[in-house]
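Participant: structure of the sequence below:
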Amino acid sequence: MEVDEGEDVLLETRDAFDGQMRPGVTEADFAGMDAGVIHPLTGPVAVKGAAPGDLLEVEFVDIQPQPHAFSVIFPGFGFLRDVFTEPFMVHWNIADGFATSDQIPGVRVPGASFMGVSGVAPSHAQLSEWTRREAELASRGGVALPPDAGGAVPIAGVGATHGIRTLPPRENGGNFDVKQLSTGSKLLLPVAVEGALFSTGDAHFAQGDGEVCVTAVEMGATCTVRFRVLKGEAERQNIRWPRFSREDYYIAPEWAAPRRFVATMGMPVREDGVNEGENLTLACRNAILNMIDLLQERGFSRDQAYVICSVAVDLKVSNVVDVPNFVVSAFLPEDLFVG
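Facilitator: Modelled structure (predicted):
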């Protein structure tokens, strides 16, 4: 569709697995699923007047969840994919502002709905450059998935073989999984093509900062957005990367830290005692592993603990100056638990 600035635009979105994780699905069904259809997006929406060099402001006016959601541990994916190698399925019921599940009894996750993927269309030059740099990363042994027509919509045309994957975010936006981009927030995206061509999807009912098992409380949702075009601002200020803001942040102090919490720390020291100084990735890993240990002490299974970390535990960089041991903290809200 094509819209004017200031119009409310209502977008019906599908869940991140395109409806494959419906109620009744179990771990036994995972093998038959199509991984190529991850991240179905609703769009593109053309915004009248938007042109290359502009900055597009996207205000998230409302995000209404569907009643069913899910979280999964999917073998081969996630931050601790070398540790968690078996599938695990969690179905959530969303009602009265909370998500609850028979698979993780005693836990009630408060809702803070947001869209995991939001972005504008890249230019042909950006497509070429990003494909080149990700191929170069892969050639150095890094993880970057090349273009693949599998699961692409539409199947025909150049997009299926030359389009970029939706898994990583880039300069045009994409799969941020930033939970603070909830109702009332504003996302700023540099425009690269006429009309900007905005798309969104991958709605989450709740998520911990980090989304460590690779899924949050995943759902379909109805998202209402409103656009404003800041003429020439991306070019004038040389803004290449997305930004976001929220004016009423002060009413949500739990984003800084929950009112009641317990936290674990991680530092860059391996289990064999080797100190990998200033390694934030290892510090993150250790913070989560320590939190999983804490949750197991409280009676949760290792799989349950990993999912709880993904949907409700916030990873925060506590310091990057106290060499060699940078600190990452994992915050667990105590109000999560009922009974």
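Participant: hey, let's count contacts and neighbours off CA atoms from now on
Facilitator: OK.
Participant: from residue 303, how far off is residue 292?
Facilitator: Applying Cα to Cα, to the nearest Å, the value for residue 292 to residue 303 is 9 Å.
Participant: ok, those two, which is more surrounded?
Facilitator: residue 292 (23 against 20; other Cα atoms under 10 Å).
Participant: structure for this one too, so we can compare:
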Amino acid sequence: MQLSRIEDHTHYCFADVVAPVLSIRSGTRLTVETRDASNGQIRPDLNTPVDRSRLLPVTGPVAMEGAQPGDAVSIHIEKIDFAEAGYAWVRPGLGILNIDTEGPYYAKRIEVTSEGFCLADDHKIPLRPMVGIIGVGTPEEITTRLPGRHGGNMDCVDVAPGNTLWLPALIPGANISFGDVHAAMGEGEVSGTGVEIDAEVTVTLNLHPGVLIDGPVIVTPRKTVFLASASEFLQAARSALGRAVEALVIRNGFTKKEAYMVASLTGNARICQLVNGDVTAAYELPKEVFTW
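Facilitator: Down below sits the predicted model:
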């Protein structure tokens, strides 16, 4: 089953008023076409204004039959196929440094192959494929720029092939959307972009009735990653760590003080992104001490 990136399948906020364009059953395998983060607008030698209302498009929503608030949905990412080229850019005010670009944007076209990509020289840089935005519909309108409990613009490098993202269903049908794929991106996304690229993302979606989770969780073969977003990094990091500690208490039977110690001895606090309005932090636990 395939969902195209045509305009009728594209939107710019998570909200219960955004009607689903496709309804599926649990266990469906789906290929979703996504647009690059600038929606084709930011290119080298750009000399026209950017329509910021059309940035960060997502494809969807996809409704999960039977999903209700209080359930969870999981999205297993099987593979990501890229267009032949992506784009990266820098502009004043974007990212965590203020760099003079001698113009509104400094943008580069980056050809992508299965072997990687090149920048200023012939040195090949390996791909790091990931999906920047996956989110569920929300009772209130939230722009696709923002991350949160619903998922959204988390820009976590672990939302990648071979891994599974879990999200809470916040409205009937869950209404899942996808966008902002990167051929490569470093943790933090410090300049504001990765290699932004049109893509096809193949996923398997499952419904988990009665599984109540507070926010995004990523399960990989080696670890479980708890994500949280907030206006300040330390606040986000505390929330992500708190979710990891709570999971150790509930699933492993530790006391809270034991779980806190285990997290400190075995886990990792990480930055996902620092540039999307609210920042996103992660706390990961290795499979030796925790399995989802």
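Participant: mind listing the strands for the stretch 201-339 of structure 1?
Facilitator: 218-230, 243-245, 261-266, 314-319, 327-333 (DSSP state E, counting those that start in this stretch).
Participant: end-to-end on stretch 55-74 of structure 2?
Facilitator: Across stretch 55-74 of structure 2, first to last residue, Cα to Cα, it's 26 Å.
Participant: also stretch 2-22 of structure 2?
Facilitator: End to end - Cα to Cα - stretch 2-22 of structure 2 spans 10 Å.
Participant: and the longest helix along structure 2, what other elements does it pack with?
Facilitator: Counting residues, the longest helix found in structure 2 (DSSP state H) is helix 233-252. Packing contacts for helix 233-252 of structure 2, counted by 3 or more Cα pairs under 8 Å, 6 or more residues apart in numbering; DSSP states H and E, involve strand 223-230, helix 256-266, strand 268-276, strand 278-286.
Participant: so which of these comes closest to residue 125 of structure 2?
Facilitator: In terms of Cα to Cα, the element of these nearest to residue 125 of structure 2 is strand 268-276, at 20.4 Å.
Participant: which residues sit against the closest one?
Facilitator: 94-96, 145-147, 153-157, 187-192, 233, 237, 241, 279-285 (Cα atoms under 8 Å, 6 or more residues apart in numbering).
Participant: which position in structure 2 aligns with residue 169 of structure 1?
Facilitator: In structure 2, the residue matched to residue 169 of structure 1 (TM-score structural alignment) is residue 147.
Participant: quick one: residues contacting the residue nearest the centre of structure 1.
Facilitator: Nearest to the mean C-alpha position of structure 1, by Cα atoms, centre = their mean, lies residue 177 at 2.0 Å. For residue 177 of structure 1, the contacting residues are 115-117, 211, by Cα under 8 Å, 6+ apart.
Participant: mind listing the helices for structure 1?
Facilitator: Per DSSP H, structure 1 carries helices over the ranges 124-139, 159-162, 233-236, 280-297, 302-312.
Participant: could I get the helices and strands packed on helix 233-252 of structure 2 as JSON lines with mean neighbour count and distance to residue 31 of structure 2?
Facilitator: Shown next, in JSON lines, are these (neighbours: other Cα atoms under 10 Å; distance: least, Cα to Cα, whole Å):
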{"stretch": "strand 223-230", "mean neighbour count": "26", "distance to residue 31 of structure 2": "24"}
{"stretch": "helix 256-266", "mean neighbour count": "15", "distance to residue 31 of structure 2": "36"}
{"stretch": "strand 268-276", "mean neighbour count": "21", "distance to residue 31 of structure 2": "25"}
{"stretch": "strand 278-286", "mean neighbour count": "26", "distance to residue 31 of structure 2": "26"}
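Participant: which one of those lies closest to residue 90 of structure 2?
Facilitator: Comparison of those against residue 90 of structure 2 by Cα to Cα identifies strand 268-276 as nearest, at 12.5 Å.
Participant: quick one: distance of the closest one to the chain centre.
Facilitator: Centroid displacement of strand 268-276 of structure 2 relative to its chain, using Cα atoms, centre = their mean, to the nearest Å, is 12 Å.
Participant: tilt between it and helix 233-252?
Facilitator: Orientation note: strand 268-276 of structure 2 sits at an angle of 140 degrees relative to helix 233-252 (axes from the mean of the first three to the mean of the last three Cα atoms, to 10 degrees).
Participant: between strand 268-276 of structure 2 and helix 256-266, how many degrees?
Facilitator: Interaxial angle, strand 268-276 of structure 2 versus helix 256-266 (the same axes, to 10 degrees): 80 degrees.
Participant: the equivalent of residue 75 of structure 2 over in structure 1: neighbour count?
Facilitator: Residue 75 of structure 2 maps onto residue 58 in structure 1 when the alignment is built from TM-score structural alignment. Residue 58 of structure 1: 20 surrounding residues under other Cα under 10 Å.
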